[in-house]
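A.B. asks: Mind folding the following:
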Amino acid sequence: MDIMQSVKTVLGNYANFNGRSSRAEFWWWALAYFVAYVGIYFVGGVVGVGEMLAGLLALGLLVPNIAVSVRRFHDIGKSGWWCLIFIIPLVGLIAMIFFFTKPSEGPNQFGEGPMAPVA
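C.D. replies: Coordinates of the predicted model:
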């Protein structure tokens, strides 16, 4: 999976909290989101509206960010409610990075793996 395919997949599943997302999909999406956020912040900063545009981007992509995070937790066999661990300062961020870097564990209660062979 490359960055464009990941962005298309995440935006295509805008509010889909079912299923699973691979590590590649999640991390390519995170990179694309970060680059877009920083780019809009700086380009908008030249005009004087960088913070507002970056805030609108963050607000507009809040649902897909949560959805891909939930699907990533599903991929490692955990409930999407584990996303709430992010509320805990610092410890939550470290825990989420740890969970998001774990490899897929094969078929689980949330379905086949995201990279399952197509028949």
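A.B. asks: all contacts plus neighbour counts: C-alpha atoms, from now on.
C.D. replies: Will do.
A.B. asks: Look up how far residue 33 lies from the residue of the chain positioned farthest from its centre.
C.D. replies: Note on the chain: the largest C-alpha distance from the chain mean falls to residue 47, namely 29.3 Å (Cα atoms, centre = their mean). When distance is defined by Cα to Cα, to the nearest Å, residue 47 is 21 Å away from residue 33.
A.B. asks: Could you also give me the structure for this next sequence, so I can compare it with the first?
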Amino acid sequence: MQWYLGVLKNYVGFQGRASRKEYWMFILFNAIISFIFEILDRIAHISPLLSTLYSLAVLLPSLAVSFRRLHDTGRTAWWLFIGLIPLIGAIILLVFTCQDSQPHDNQYGPSPKI
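C.D. replies: Model prediction:
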């Protein structure tokens, strides 16, 4: 949970690097919370109000951690646009976010693994 809260606290931190663990723990907790809100929306018989509000609330932190994760692998944040290509783009982004960090300092900052 500390990784999730850490990303939320650094919601406008588009500079620097994010480790694989930070990124994937955020994604995991984000998916769990989204699932819970989706269930609550269905139980309450309302349109997806809670899940939509939650998605909007975490949009900026999600982008920020994605930028930092790409920076950690030595790529610019412009690579996020490849996700707009159906299927292939999502697979490429998945591969990029699963790759290990660059072991040394890069142009985006020091390695988060230290």
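A.B. asks: Mind telling me the TM-score for this superposition?
C.D. replies: After superposition, the two chains reach a TM-score of 0.95 (TM-score structural alignment, normalised by the length of the second structure), with 113 aligned residues with a Cα RMSD of 1.0 Å.
A.B. asks: per the alignment, the residue farthest from the centre of the first structure corresponds to what in the second structure?
C.D. replies: The alignment partner of residue 47 of the first structure in the second structure, by TM-score structural alignment, is residue 44.
A.B. asks: And for residue 60 of the first structure?
C.D. replies: So, by TM-score structural alignment, residue 60 of the first structure is matched to residue 57.
A.B. asks: can you tell me which helix in the first structure is longest?
C.D. replies: Longest helix in the first structure, counting residues (DSSP state H): helix 23-47.
A.B. asks: and the helix or strand following that helix, which residues are buried?
C.D. replies: Using DSSP states H and E, the helix or strand that follows helix 23-47 of the first structure towards the C-terminus is helix 50-60. By neighbour count on 16 or more other Cα atoms under 10 Å, the buried set for helix 50-60 of the first structure is 50, 53, 54, 57, 58.
A.B. asks: Compute the distance between residue 29 of the second structure and residue 44 of the second structure, please.
C.D. replies: For residue 29 of the second structure, the distance to residue 44 of the second structure - Cα to Cα - is 22 Å.
A.B. asks: Tell me the counterpart of residue 112 of the first structure in the second structure.
C.D. replies: Using TM-score structural alignment, residue 112 of the first structure pairs with residue 110 in the second structure.
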